[in-house]
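In: okay, here's the prediction I keep looking at, along with the sequence it came from:
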Amino acid sequence: MRPGELIASDRGARSGAPDDLARAWSVLGAVMDPEVPVVSVVDLGIVRGLDWQDGHLHVVVTPTYSGCPATEVIEQDIEQALEGAGFAAPKLERRLNPAWTTDWISNDGRERLRAYGIAPPAGSTSKRSLMGDSGDVCCPQCGSAHTELLSQFGSTACKALYRCIDCREPFDYFKCI
């Protein structure tokens, strides 16, 4: 290495412009979850923060759970989207504490889940839900609250399988966690 030559991790380092963070949030709003491709990583609440550190965009990502098989794909998609938008060598930090919760899903994300045929989390992860005080799981097809649990495990570990008693359609329910 010669004097004045940048080390590889410094390539592309720059000061953040005033509108860079808003632009980065916008870019991330278009990065879809690979398992539920109608909700973005922002709507799911897994992007927990953006800031500038050492001349690079720093992105804090909290996966939906520590063993989520899509975590690496999501991180690659985030990195590619940001690099494609001109953010050189963004730095991603996987943060497991505090743990992700369905309370972090945006209202838009909940509506997109419903429109896609997945019942969004009912209620919240508050202590009241531990005492059985959770909301009704409504059918995303017909809106009925007359539903029944078929299996605690749906198409992915974070979903349960329900059936609507009125329209008889089975559907995934995004569990409160």
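Out: Received, thanks. Numbers count the residues shown, from 1 in each chain.

In: going by C-alpha atoms from here, please, whenever you check contacts or count neighbours.
Out: Fine.

In: elements contacting the lengthiest helix in the chain?
Out: Secondary structure of the chain per DSSP state H: the longest helix is helix 71-84. Under the contact definition 3 or more CA pairs under 8 Å, 6 or more residues apart in numbering; DSSP states H and E, helix 71-84 sits against helix 20-28.

In: now the helix it packs on: buried residues?
Out: Under the neighbour-count criterion of 16 or more other CA atoms under 10 Å, helix 20-28 has 20-21, 24, 27-28 buried.

In: repeat for stretch 104-111
Out: Residues 104-106, 109-111 are the ones in stretch 104-111 that count as buried (16+ other CA under 10 Å).

In: who touches it?
Out: 39-40, 43-46, 120-121 (CA atoms under 8 Å, 6 or more residues apart in numbering).

In: make it 6 Å
Out: Under the criterion CA atoms under 6 Å, 6 or more residues apart in numbering, residues 39, 43-45, 120 lie in contact with stretch 104-111.

In: next: stretch 165-177.
Out: Outside stretch 165-177, the residues that touch it by CA under 6 Å, 6+ apart are 101-102, 118-121, 125, 146-147, 154, 158-163.

In: second structure follows, compare the two:
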Amino acid sequence: MVTVRQSAASVAAAVRDPELPVLTLAELGVLRDVREDADGGVTVALTPTYSGCPAIAEMRADLDAALRDAGYEQVRVVTVLSPPWTTDWISETGRAKLLAAGIAPPGPAPRRDGPVPLTLLPTRTAVVPCPHCGSPDTEETSRHSATPCRALRRCRVCREPFEQVKEL
């Protein structure tokens, strides 16, 4: 009996994000490219959500393990920084999964030309609807949460706390 090996792209697309495990790396939009190489190996291009993202090492290890388990002996994971990732790369499926998990998906990412300016002023946040009841009457309780990409919020109507993926 001949076993048909899964395509590298489908294996890589199923790997979950270590910080937002309701999403796959593909749904998060950090999986840039998957190529099956002439030598029988695989090259995966991965973009971190931001420079210095501590989860990138675990993403690499998880991709490597999943592809090796699928029968690929040579796995190369390369980091691609340009164009930089933004929250606009989260798929519609990914946004729906965040909402279903009680995490407010991000709105549109801010548009920038050139380097990101450093400012110590508070960030301006658009209305963030509650993922539990849908009310737009929510407040930020902490700009930082379990990861730098998320903030803590609370609904003023249903009083439930929730996380928000920040627009980046």
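Out: Great, that's in hand. Please read these numbers as outputs of a predicted model, since none were measured by experiment.

In: of the buried residues of stretch 104-111 of the first structure, closest to Ala81 of the first structure?
Out: Comparing these against Ala81 of the first structure with CA to CA picks out Gly109 as the nearest, at 19.7 Å.

In: let's verify the closest one: helix, strand, or coil?
Out: helix (DSSP: H, G, I helix; E, B strand; the rest coil).

In: cool, and the one 4 residues further on?
Out: Following three-state DSSP, the label given to Leu113 of the first structure is helix.

In: counterpart of it over in the second structure?
Out: With TM-score structural alignment defining the correspondence, Leu113 of the first structure maps onto Leu98 in the second structure.

In: list the residues that contact the residue nearest to that match when sequence neighbours are not counted.
Out: Once flanking residues are discounted, Leu98 of the second structure sits nearest to Pro105: 6.0 Å by CA to CA, 6 or more residues apart in numbering. Pro105 of the second structure is in contact with 95, 98, 165, counting by CA under 6 Å, 6+ apart.

In: ok, now with 8 Å
Out: For Pro105 of the second structure, the contact set (CA under 8 Å, 6+ apart) comprises 95-96, 98-99, 164-166.

In: repeat for Phe87 of the first structure
Out: For Phe87 of the first structure, the contact set (CA under 8 Å, 6+ apart) comprises 56-57.

In: what's the match for it in the second structure?
Out: Match for Phe87 of the first structure (TM-score structural alignment): Tyr72.

In: doesn't that match belong to a helix?
Out: No - read with three-state DSSP, Tyr72 of the second structure is coil and lies in no helix.

In: any idea how far it is from Cys130 of the second structure?
Out: 43 Å (CA to CA, to the nearest Å).

In: quick revisit: can I get the buried residues of stretch 104-111 of the first structure in TSV including distance to Gln53 of the first structure?
Out: Formatted as TSV, these follow (distance: CA to CA, whole Å):
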residue	distance to Gln53 of the first structure
Trp104	25
Ile105	27
Ser106	27
Gly109	29
Arg110	32
Glu111	34
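
In: what ranges do the helices span in the first structure?
Out: For the first structure, the helices defined by DSSP H occupy 20-28, 71-84, 107-116, 127-130.

In: no further queries at this time; thank you.
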